[in-house]
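> Please work out how this folds:
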Amino acid sequence: MTDGPNRVFDEFAKLMTDAAGVAQGMRKEAENVFRHQAERMLGNLDLVKRDDFDAVKEMAANARAENDRLSERIDKLEAKIAALEKGAKPAAKAPSKSTASRTSTKK
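Okay, here's the model as predicted:
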């Protein structure tokens, strides 16, 4: 009779162990299905990979830096042109021969 209750508990313990194993297997299967579905859905979206994003981000930063550098250069050149034009205004040039000959032939 002492084997009776112990045997029931042993069988119950085996049943619970098997049930836990089945539950864990179902959990892993559900995770795999969910992961597969998520990857499929993300694959259908037009998303960019992180490496590509980082490369384009770096290219944009380089382009911005070059743009700033060129803007500064343009500002300096415009200032230089303005200074040259101010210096050239007091000494007005006489019309060149090619301009004078064109106006006289049009009459």
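
> contacts, neighbours, all on C-alpha from now
Fine.

> Look through this protein and tell me its longest helix.
Longest helix in the chain by number of residues (criterion: DSSP state H): helix 3-44.

> To compare against the first, here's the next sequence to fold:
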Amino acid sequence: MTERPRFFDDLAGVAGGALSALAGLREEAESMVQAAIDDGIRRLDLVRRSELEAVQELAANARAGQEAAESRLAALETRLADLEARLAGGDMTQAPD
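Purely as a prediction, here's the structure:
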């Protein structure tokens, strides 16, 4: 009785086929869930982290540029006020710094 009965061989084959089918179903279920998540993200109008970080960097650069421009504008306004004061007082002998 060294041979297994054919019934057990058939049973093992059926079990192996069932496990293969379950693995395929699992992969298909995972892809369906991922597709549903991606669809939900699109409908909620969410963005990915990399896109958010890129926009944050652009905003930081724009903010720094705006602050530099505001500083330059303030300096120019000060120079203009000095020139207008000198012009109003009649003192145009020395150029402003």
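
> So after superposing, what's the score?
TM-score of the superposed chains, computed with TM-score structural alignment, normalised by the length of the second structure, equals 0.61; 89 aligned residues with a CA RMSD of 3.1 Å.

> helix or strand right after the longest helix of the first structure?
Next along the chain after helix 3-44 of the first structure, taking DSSP states H and E as the criterion, comes helix 50-88.

> what distance separates that following helix from the middle of the whole chain?
22 Å (CA atoms, centre = their mean, to the nearest Å).

> That one packs against which elements?
Using 3 or more CA pairs under 8 Å, 6 or more residues apart in numbering; DSSP states H and E, no helix or strand is in contact with helix 50-88 of the first structure.

> next structured bit after that helix?
That would be, after helix 50-88 of the first structure and using DSSP H and E, helix 97-105.

> Please tell me which residues of the second structure that following helix aligns onto.
For helix 97-105 of the first structure, there is no aligned range in the second structure, judged by TM-score structural alignment.

> so how far is that helix from its chain's centroid?
Centre to centre, stretch against its chain (CA atoms, centre = their mean), the figure for helix 97-105 of the first structure is 60 Å.

> Next: stretch 48-59 of the second structure.
For stretch 48-59 of the second structure, the separation from the chain centroid amounts to 5 Å (computed by CA atoms, centre = their mean).

> Look up how far residue 29 of the second structure lies from residue 37 of the second structure.
Here residue 37 of the second structure is placed at a distance of 12 Å from residue 29 of the second structure (CA to CA, to the nearest Å).

> Need the residues touching each of the two.
When contacts are counted by CA atoms under 8 Å, 6 or more residues apart in numbering, residue 37 of the second structure and residue 29 have no shared neighbour.
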